[in-house]
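Participant: no sequence for this one, just the structure:
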């Protein structure tokens, strides 16, 4: 197989999958059929492009083949005769300009067909627990294993949920159409959650090599783009602005999260140790402006509070210090609205840093053992606070647990360096 042609097919698939599926599902009103047709088109691209060359309009080529697959399937099911006058079918019929690129970004109340499809995935008939995973798979092309890792469930369970959700879409006859403005608010939460989850998955792979690096970069760009579109779709929704601000704050620190290591690789740099000169201060200013705009709307929510926490951390670039007392208060507000495990661990660290390690450890100890047993951040936070109390042995034991639950080799290397320092400390466990 021609390597360049294969790479072009893979690149087009990664870049255009969500747009093509969304467009086909909208035009044909059948999500499963759209996914199958696009899958066939991608297989044919891998067969044809190495022999015939990469077409001038790869997306247009894939769309043309996928539309023909849909028509062939319809003919096979004897649907074309019954629906000959249906505009959805006519819209899929080959035209003289079939090779021309499709106008994906047309002027609609919803700025992008991907958002239309994501909102369809948040239909009230679909179980709430699967709406966000469904968006991640259908629109962003993530597999069940990646989604399961983000949602803390097994890949098999996630795959079953996704299959059932798609069956529900077909059985309920859910149409891929623009929801009425009154129907948007109930669906907004899942939409924003999917964008946030997509960015989180990309963030976990930040600085990876090879294929993982490409996937991370493209998923990051897609999440940031969709966050901006959400603000365009929901201009009066404070949480949409809060989410976009949150992602921009995180993105502003991208270059500072890893630094050159002595072995020629990269080493992880914790937030409080990052060189603020490597932060993108233009992105920070933009995020702060979005956060101010969100606050003016008077609709406090978790994304705004998370963004405010990141804004507080960003103050170190100006003042040289982190306002841990203020961050603790922001976490307390977040816990009132969205007491997630991550938020509770973050609150414990902030509390312990601002008011003493004992307070932070007490907060960690309130979390259920079954809930934190396999949660690496809880163990790492515990090790950090125990270290502040000079309880070296206990801190090292907690850090070993955290290392065992950490997959990223660069994070493991960082924890290993910390563990070595703890093991070299005095033997006595005397609280400071």
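Facilitator: That came through, no problem. Remember, it's a predicted structure, so these values are computed and weren't measured experimentally. Numbering: from 1, shown residues only.
Participant: hey, let's count contacts and neighbours off CA atoms from now on
Facilitator: Will do.
Participant: could you pull out the helices for the stretch 251-400 of the chain?
Facilitator: 281-296, 302-314, 316-319, 324-337, 341-355, 357-365, 369-372, 376-388, 392-404 (DSSP state H, counting those that start in this stretch).
Participant: Export those as a markdown table, with columns for mean neighbour count and distance to residue 250.
Facilitator: Below are the helices of the stretch 251-400 of the chain laid out as a markdown table (neighbours: other Cα atoms under 10 Å; distance: least, Cα to Cα, whole Å):
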| stretch | mean neighbour count | distance to residue 250 |
| --- | --- | --- |
| helix 281-296 | 18 | 9 |
| helix 302-314 | 23 | 8 |
| helix 316-319 | 12 | 14 |
| helix 324-337 | 18 | 16 |
| helix 341-355 | 21 | 16 |
| helix 357-365 | 19 | 24 |
| helix 369-372 | 11 | 25 |
| helix 376-388 | 23 | 18 |
| helix 392-404 | 20 | 23 |
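Participant: Against that first model, consider the following:
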């Protein structure tokens, strides 16, 4: 039985989540697995702590008790959730797709799942069934992000601001070499600077009231530091300006034209209250503020929500493939069981016949028995495959054959 038990920020809050985060890390770092489980994978992130398990039991209540014991609990408390079988697999597929995240479709969770699974594999804690499920989750999560709009667009203020800058330099390639000016080295300014660097922007300058703070960030990210004396000139020469400061009075004349005639400029005001007045916008000066960014964010969220139906179609398809694969395992189990039965039967019959007919070559008789057993197994495999194609209840028949008692126990 596949099961998942866990707790998340959304189900219980950060305080409760923090209580169990250390437990998951300790358990995941171990190199052994309890005999109660065939395989386990611990997942611990800033938003969730979960254990996925392959349990050799068929009783749901017993499985739930085993899962709760991993958290030191005897009963399910508020905020905890437990899913088994199809519900557990569905939960993992939704997590991998980003449908169970605060930001729908976010990419980070897929990497976190992969790391958790890799740690479990390294410690030899997984099972073939868990391996199959997690690989399918990774494949489905990737397909959903490639084939739907679930992760299209940006959600954070800083990422939207950088996306606007990217669109601007794409539309006006001539402005791409004129540099980016960031006003403010606080949390927002620093995050914007980091994303800009990661996105390949160059010639980035930063100004801050505290030159020391600006220099510290500049050293870290490879930026240019602009002093207050240089600020006006830097503003007039920069093609992209990010404003992330709090000033009672405007720091600059944001409507001032660029030094080059008819040169374009993008100004993104990330401040609250706004630092850049609407009047600063003109034919060559494009101004965005937090109101515009909120509208972009809302539109992105709506598009992602519309993509949920498409994502769920891919998830249901993955569920169907996993169900088919699991049913196919009964064929292997059936043939394996019957191979053992035929081996036991052959050995007994050959032994009994040789005792009654000592003149017969036992080696030849044994080879004949092996060939006969192999032919019977091939016929059985063919019959099961035909039932799989033509019979609605083929899997029930296969499971029944797989549970036949060993020959020695019947005699």
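Facilitator: Arrived safely, thanks for sending. The model shown is predicted, which means the values in this text are computed figures rather than measured ones.
Participant: what's the TM-score for these two chains?
Facilitator: The TM-score (TM-score structural alignment, normalised by the length of structure 2) is 0.24; 164 aligned residues with a Cα RMSD of 7.0 Å.
Participant: now the strands for structure 2?
Facilitator: Using DSSP state E, the strands found in structure 2 span residues 2-8, 39-44, 48-54, 80-84, 180-183, 204-207, 224-225, 240-243, 265-269, 285-288.
Participant: Just confirm residue 52 of structure 2 contacts residue 3, I think it does.
Facilitator: Yes - with contact defined as Cα atoms under 8 Å, residue 52 of structure 2 counts as touching residue 3 (5.8 Å).
Participant: mind putting the helices of the stretch 251-400 of structure 1 in TSV, distance to residue 162 of structure 1 included?
Facilitator: Output for the helices of the stretch 251-400 of structure 1, formatted as TSV (distance: least, Cα to Cα, whole Å):
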stretch	distance to residue 162 of structure 1
helix 281-296	33
helix 302-314	26
helix 316-319	43
helix 324-337	28
helix 341-355	24
helix 357-365	34
helix 369-372	25
helix 376-388	27
helix 392-404	30
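Participant: about what we covered before: so can I have CSV of the strands of structure 2 showing distance to residue 146 of structure 2 and mean neighbour count?
Facilitator: Shown next, in CSV, are those (distance: least, Cα to Cα, whole Å; neighbours: other Cα atoms under 10 Å):
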stretch, distance to residue 146 of structure 2, mean neighbour count
strand 2-8, 27, 24
strand 39-44, 24, 25
strand 48-54, 25, 24
strand 80-84, 28, 18
strand 180-183, 31, 27
strand 204-207, 32, 24
strand 224-225, 37, 20
strand 240-243, 31, 26
strand 265-269, 30, 26
strand 285-288, 30, 19
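Participant: Any idea which of the ones you listed gets closest to residue 157 of structure 2?
Facilitator: Shortest distance between residue 157 of structure 2 and those, using Cα to Cα, is found for strand 265-269: 10.6 Å.
Participant: Tell me the helices and strands packed up against that closest one.
Facilitator: If you count contacts as 3 or more Cα pairs under 8 Å, 6 or more residues apart in numbering; DSSP states H and E, strand 265-269 of structure 2 packs onto helix 157-171, strand 240-243, strand 285-288.
Participant: and if we set it to 6 Å?
Facilitator: Contacts defined by 3 or more Cα pairs under 6 Å, 6 or more residues apart in numbering; DSSP states H and E place strand 265-269 of structure 2 against strand 240-243, strand 285-288.
Participant: possible to save the ones you listed as JSON lines with distance to residue 140 of structure 2?
Facilitator: Output for those, formatted as JSON lines (distance: least, Cα to Cα, whole Å):
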{"stretch": "strand 240-243", "distance to residue 140 of structure 2": "38"}
{"stretch": "strand 285-288", "distance to residue 140 of structure 2": "37"}
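Participant: out of those strands, nearest to residue 182 of structure 2?
Facilitator: Nearest to residue 182 of structure 2, of all these, is strand 240-243, at 4.7 Å by Cα to Cα.
Participant: list the helices and strands the closest one packs on?
Facilitator: strand 180-183, strand 265-269.
Participant: now what about that strand, what contacts it?
Facilitator: 180-183, 265-270 (Cα atoms under 6 Å, 6 or more residues apart in numbering).
Participant: Stretch 67-78 of structure 1: which residues count as buried?
Facilitator: Buried residues in stretch 67-78 of structure 1, counted by 16 or more other Cα atoms under 10 Å: 67-71, 74.
Participant: Widest-spaced pair of the residues you listed?
Facilitator: Taking Cα to Cα, no two of the buried residues of stretch 67-78 of structure 1 sit farther apart than 67 and 74, at 10.5 Å.
Participant: quick one: residue 325 of structure 1 from residue 360 of structure 1, how far?
Facilitator: 13 Å (Cα to Cα, to the nearest Å).
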